[in-house]
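Enquirer: Generate a structure from the sequence data that follows.
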Amino acid sequence: MSTESGPQDNSELLEAVARRRNFAIISHPDAGKTTLTEKLLLYGGAIQQAGAVKARGEQRKVTSDWMELEKQRGISITSTVLQFDYTGNTINLLDTPGHQDFSEDTYRTLAAADNAVMLEDAAKGLEPQTRKLFEVCRMRQIPIFTFINKMDRPGREPLALLDEIEAELELTPWAVNWPIGSGEQFRGVIDRRTREVVLFSRAERGKQSEERHLSLDDPELLDLVESDLLDQAVEEMDLLDAAGAELDLELVHAGELTPVFFGSAMTNFGVRPFLNAFLEMAQKPVARLGHDGPVDPLSPDFSGFVFKLQANMDPRHRDRVAFVRVCSGRFEKDMTVRHARTGRTIRLSRPQKLFGQDRAVVEDAYPGDVIGLNNPGMFSIGDTLYVGSKVEYEGIPCFSPEIFSWLRNPNPSAFKNFRKGVNELREEGAVQILYDTDESKRDPILAAVGQLQLEVVQHRLENEYGVDTRLEPLGYQVARWVNGGWPALEKVGRIFNCKTVRDAWNRPVLLFKNQWNLNQLSEEHPALELSTVAPVVSGVEPISL
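Expert: All right, here's what the predicted structure looks like:
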């Protein structure tokens, strides 16, 4: 297929990239992420009513929580992609799991995002999960927008919430709007840039709320809002102005300053003002680092990378979907691309646009978009697809797991399905798989960031592959990769108080019972370099069970 593009194609690409905004929402469980996601979709006209996808009778389920276990527990375990149009822009919302046991999948999703929205509960402020995910955003230097949620419930002082962000994350907050009252007395917000007051009435559940806009000096305002609440809000805004930080978009895009918004997703307070300001300030799709330096999104040749694999999204058809973030050029249905790791040529005949669990065949896609490719087992996380001269993007690293269990298959006749399930779930990144260095111990070791991840693997092996399994905990809590691999480890000789295992790329991993044992080893062998993040692998096939 020809990849030459004329001036018209290029202006089309330029316009498509300028229109796109892509972001992931990061938060602690229960901060209201699924609710905020639904309200954004409601304003984007992508759904007509929150909780919109009707299931049997009147029971409702949220568009983005689709896996059976998620429905049972009411948490998001997998990341989904939701694309919608709003005021002439195309928005790609990467929905990430909020449950703390799934931070590895969230990390991979952040690899595909150009912006992040940090969602905080006004009563709780920064929570452990949010801090962890913030570190990942900082590592990638992506802009962070903060939405302080649940303002209509009793919460902490807004100024204290801003101080906490500055002190703990070393991130300068800039309040774009400021709340009038909070909890039962929450009356709305004042836009600091225009000094316009946006009053909110509680929306009928699930519908868009009515918003009333008045100028701050409109005499009618005092009939609608108690004067003490208004005076306090204005006084606090004066304090912020005196503190002197400016809203500088360069600092926002460098990940050093965060625009802050106040609202309540559940009652629809402040979601539309947030969306409008976000579109104005967010970063458009940016150049990404390939093996030969940054690749411009406006380069005419298509390229993209796989940031997530998902098996059995549709229980009626056993399928696997590779989620590809488009990085440059225009993607077209039926185009032939090259797979950087294997060098093979692949025709992409059934690309899909994803919206939670619903999909439609996609004709074309542009930088910032995410497409789903049916994956018969040829893709791994981090793989690059390209047209034209070779591009290979940086891979996505593995993060240090904290829970380790042998996965036993008590039924030898089910070994074939057991092996298939374990290999597919590893490729998908549902869990890391480690192997004993003793070849006679064939059972895989599951390595996860949290216990729930192991339960999900067991649940899926049983429901999707028909295999009952047993978990046997190993009693280790800390994992470190050895820089320099096996030669570096052999040079040290015998080591104590840790277990040596292999990862799926046959690299040595040391498991420790606790941090103390790790510190002891580091003191005894200062020349041995250990890493919490697995080196990125490209071009190497992983070990299968």
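Enquirer: contacts, neighbours, all on C-alpha from now
Expert: Noted.
Enquirer: so residue 225 touches residue 186, yeah?
Expert: No - in this structure, residue 225 is not within contact of residue 186 by C-alpha atoms under 8 Å, at 9.7 Å.
Enquirer: So between those two, which is more surrounded?
Expert: With neighbours defined as other C-alpha atoms under 10 Å, residue 225 and residue 186 compare such that residue 186 has more, 21 against 17.
Enquirer: can you give me the helices in the stretch 301-450 of the chain?
Expert: 415-428 (DSSP state H, counting those that start in this stretch).
Enquirer: try the stretch 101-250 of the chain
Expert: Under DSSP H, counting those that start in this stretch, the stretch 101-250 of the chain gives helices at 103-110, 128-140, 158-169, 221-224, 227-243, 249-253.
Enquirer: before we move on, the earlier item: what residues do residue 225 and residue 186 have in common as contacts?
Expert: Residues touching both residue 225 and residue 186 (C-alpha atoms under 8 Å, 6 or more residues apart in numbering): none.
Enquirer: Another for comparison:
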Amino acid sequence: MHGILQGRSVVRTGARISQNAILNHAPSSKQSRAHYAAKKMITIHKEVEKIRNMGISAHIDSGKTTVSERILYYTGRIEDMHEVRGKDQVGAKMDSMELERQRGITIKSAATYTDWKGTNINFIDTPGHVDFTVEVERSLRVLDGAILVLCSVGGVQSQTLTVNRQMKRYNVPCLGFINKLDRAGADPKRVLKQVREKLKHNAAFVQLPIGLESKLSGVVDLVKEQAVYFDGDNGEIVRYDAIPGNMMTEVKAYRQEMIEHISDGDEIVGNMFLEEKVPSVDDLMAGIRRSCIKRSFTPVLVGSALKNKGVQPLLDAVVDFLPNPAERVNMALMEGKEGKTDSIHLDPSRSAQKPFLGLAFKLDIGKVGQLSFVRVYQGRINRGDWVWNTRTGKKCKVNRLVRMHSDEMEDVTEVFAGDICAMTGVECASGDSFVSIPDYKVSMEPIHVPEPVISMSIKAKDATKHSDNFSKAINRFTREDPTFRVFFDPEIKETICQGMGELHLEIYAQRMEREYNTPVVLGKPKVSFRETLLAPVSFDYLHKRQSGGAGQYGRVIGALEPLSPDRNLDLAFKDETKGTNVPKNFIPAIEKGFRASCEKGSLIGAKVSGIIMRLQDGASHVVDSNEYAFINAATGAMNDCYDLGRWQVLEPIMTVEVTAPIEFQGAITAQMQRRHAVVTGSDSAGDWVSLFCEVPLNDMFGYSTEIRSATQGKGEFTMEFCRYSPCLPSTQEQLVQAYQEELEKESGEVVKKKKRN
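Expert: Next up, the predicted model:
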């Protein structure tokens, strides 16, 4: 309906309640909702124009899951709405994990599908916390559009910036939805300004709120120039009416502003604007759609999901403005001649007889085995078909095809290009591509996986009792989440887990206890320190043992010297002997004893490096000399050097790059100085600054949390190994003291054990 409606109200609805019931103003009864749910009126359309694949992304606590819950309710997928934190012991449908309901945050992305006015909508609710950013990353990789939810009080926040960069990376069109207009301090106009300035979007309101905070009663559609109200117990009755008289001036001003921004993003509307023609409603709707798909214009809608206002028009905007799979240009990599890789366009037509190509973007390992979430980019696949993994070349049978509804599975027999489904019976890793013809050498571009930023040691509380379950849990979680990595460090003899933040690792520790009955202990990992020599020291050691029969005899003479600083990770051995005092066949044994003694130094028990042993002379015995005797001689010589020499501790120095908005430059510089950093340079680009430093690794633990606190979550850092350098005297003193206490504790336990025996 176009223009301003005068004197009468018109009621429209989705598929939930019958038209007659609404026109007669009959309330929505539980019986009618249950009847709808029981019928499961979800038609799977084969027309690609009737498909929308979209995600819901935002900063933590902006209301994404609440928006998802309302979408499911208004489209008839659930019968009742529930709160995110699960105070009614049920919780939101898309938060299926117990941990999610307890903490009130989304941890795993959840997929579902529904129907709105004849259009199938596949959508994914993603986490908002930065620690689970890979869930957003791989979801946006396969989606055609997104809803960027913004808090009307918080505005553009740290994770909003991250999500925006991810959308830009995959060229995903988006709608803006300013949520929580019922909150005290709600200011949607300030949020729109931030979207333009911080996110650099050509954005404009396509709706205005009618009232704010406790006075929020509806929204004004600026395109169709009509007020929209949401009646009924749960806002399920959508009522269109005339615009309130006190808003007419504001509506005209913002409608003109909207047209100007659309004309900046769309050539056709832009030409009409230059020719001073007044675009019709159809012209504006088409212009918004074209520019939104090109990402040259971002329509911004408003509402309050918690108060059930503005969600149905948001669904209309998903259908009207976001692209269908055929309107997105999807590229694949094809192995060409001479091993060259060519980019090819994929055919999204659901009727085209093209080979099947799908991308496994997410794994979930549970009771049914491995569930592989797949976006189909070309062709079709049926249950029972055989597919080939393009990375491994392995042939797999699709035992089961399902569409996911959060944690529920609904079986289907076939899926087409543009669909999102899940397969069982297929072994793969996140980011693998599947084809239906083994010779079809085509694969999708891989998913960007951010590098972990934090490391902690991890071990089962009771290693003997829970070792099997601990291994199973680690194997499962590392396959599901590519940002969660676990490895054993032989130097420090600890199992190390890496992740995107402390919460990330804490969640996996809790899941191991809950799902595998395996309590684990997380701790600060040991740093791989080194010990080295400060000044040359000479040795002359005789190993002699006689206990009847053949004995042991070996003598080594020489010097131990430090290597140059650029070789402080090396160990060198040089044979400078002359004559036959030390037979040449025993030289390897002496080197072996030397290198074995360097595995554990005398200061802190760390590896010894940066030294060279010069063997200058020695002695042997015709009968008693053997390899074992010279190994012990070299070991004894090293022990003498440990006692007589001057040693120091080396620590790993990391090259750190910190990136943050320029207003936080002083804060991050002060942080680095407190961590004994040497600033080597800085670089600024626009509103962002990068600080380049060299920092001891031992001082970098916990920095991921500190930088987020100091920069409102906007700062991030990367770190890589640079070199080993002498540590501060205070640090060395602490390390030596801790090592001595550890030795005393171990010796005390040995004495107690002997007494018990």
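Enquirer: quick one: TM-score?
Expert: The pair, once superposed, lands on a TM-score of 0.78 when counted by TM-score structural alignment, normalised by the length of the first structure; 469 aligned residues with a C-alpha RMSD of 3.3 Å.
Enquirer: picking that back up, between the helices of the stretch 101-250 of the first structure, which one is closest to residue 357 of the first structure.
Expert: helix 103-110 (16.9 Å; C-alpha to C-alpha).
Enquirer: For the strand ranked longest in the second structure, name the packing helices and strands.
Expert: Assignment by DSSP state E gives strand 647-661 as the longest strand of the second structure. When contacts are defined as 3 or more C-alpha pairs under 8 Å, 6 or more residues apart in numbering; DSSP states H and E, strand 647-661 of the second structure sits against strand 530-533, strand 688-696, strand 716-726.
Enquirer: for those strands, which one ends up most surrounded?
Expert: Mean neighbours per residue, mean count of other C-alpha atoms under 10 Å, is largest over those for strand 530-533, with a mean of 25.
Enquirer: can you tell me what part of the first structure the helix or strand that that one is followed by aligns to?
Expert: Counting by DSSP states H and E, the next helix or strand C-terminal to strand 530-533 of the second structure is strand 537-545. Alignment of strand 537-545 of the second structure against the first structure: no match, by TM-score structural alignment.
Enquirer: next one: stretch 391-399 of the second structure
Expert: With TM-score structural alignment applied, stretch 391-399 of the second structure matches the range 341-349 in the first structure.
Enquirer: and if you look at stretch 299-316 of the second structure?
Expert: Using TM-score structural alignment, the residues of the first structure aligned to stretch 299-316 of the second structure are 259-276.
Enquirer: Distance across that stretch, terminal residue to terminal residue?
Expert: End-to-end distance for stretch 259-276 of the first structure: 13 Å, by C-alpha to C-alpha, to the nearest Å.
Enquirer: ok, residues contacting that stretch?
Expert: Contacts for stretch 259-276 of the first structure (C-alpha under 8 Å, 6+ apart): 32, 35-36, 39-40, 43, 144-152, 173-179, 188-189, 200, 202-205, 208-209, 247, 252.
Enquirer: for the stretch 251-400 of the first structure, what spans make up the strands?
Expert: If DSSP state E, counting those that start in this stretch is used as the criterion, the strands of the stretch 251-400 of the first structure fall at 257-262, 288-290, 293-295, 303-311, 320-328, 331-332, 336-339, 345-347, 352-355, 358-361, 364-365, 370-374, 384-386.
Enquirer: closest to residue 7 of the first structure out of the ones you listed?
Expert: Proximity to residue 7 of the first structure (C-alpha to C-alpha) singles out strand 320-328 among the strands of the stretch 251-400 of the first structure, at 16.2 Å.
Enquirer: What residues of stretch 173-192 of the first structure count as buried?
Expert: By neighbour count with 16 or more other C-alpha atoms under 10 Å, stretch 173-192 of the first structure contains the buried residues 173-182, 186-192.
Enquirer: ok so, going back, buried residues, the match of stretch 391-399 of the second structure. List them.
Expert: If you call a residue buried by 16+ other C-alpha under 10 Å, then stretch 341-349 of the first structure has these buried ones: residue 341.
Enquirer: can you give me how far the match of stretch 299-316 of the second structure is from the chain middle?
Expert: Distance, stretch centre to chain centre, for stretch 259-276 of the first structure: 20 Å (C-alpha atoms, centre = their mean, to the nearest Å).
Enquirer: Same check on stretch 77-87 of the second structure?
Expert: Worked out by C-alpha atoms, centre = their mean, stretch 77-87 of the second structure lies 26 Å from the chain centre.
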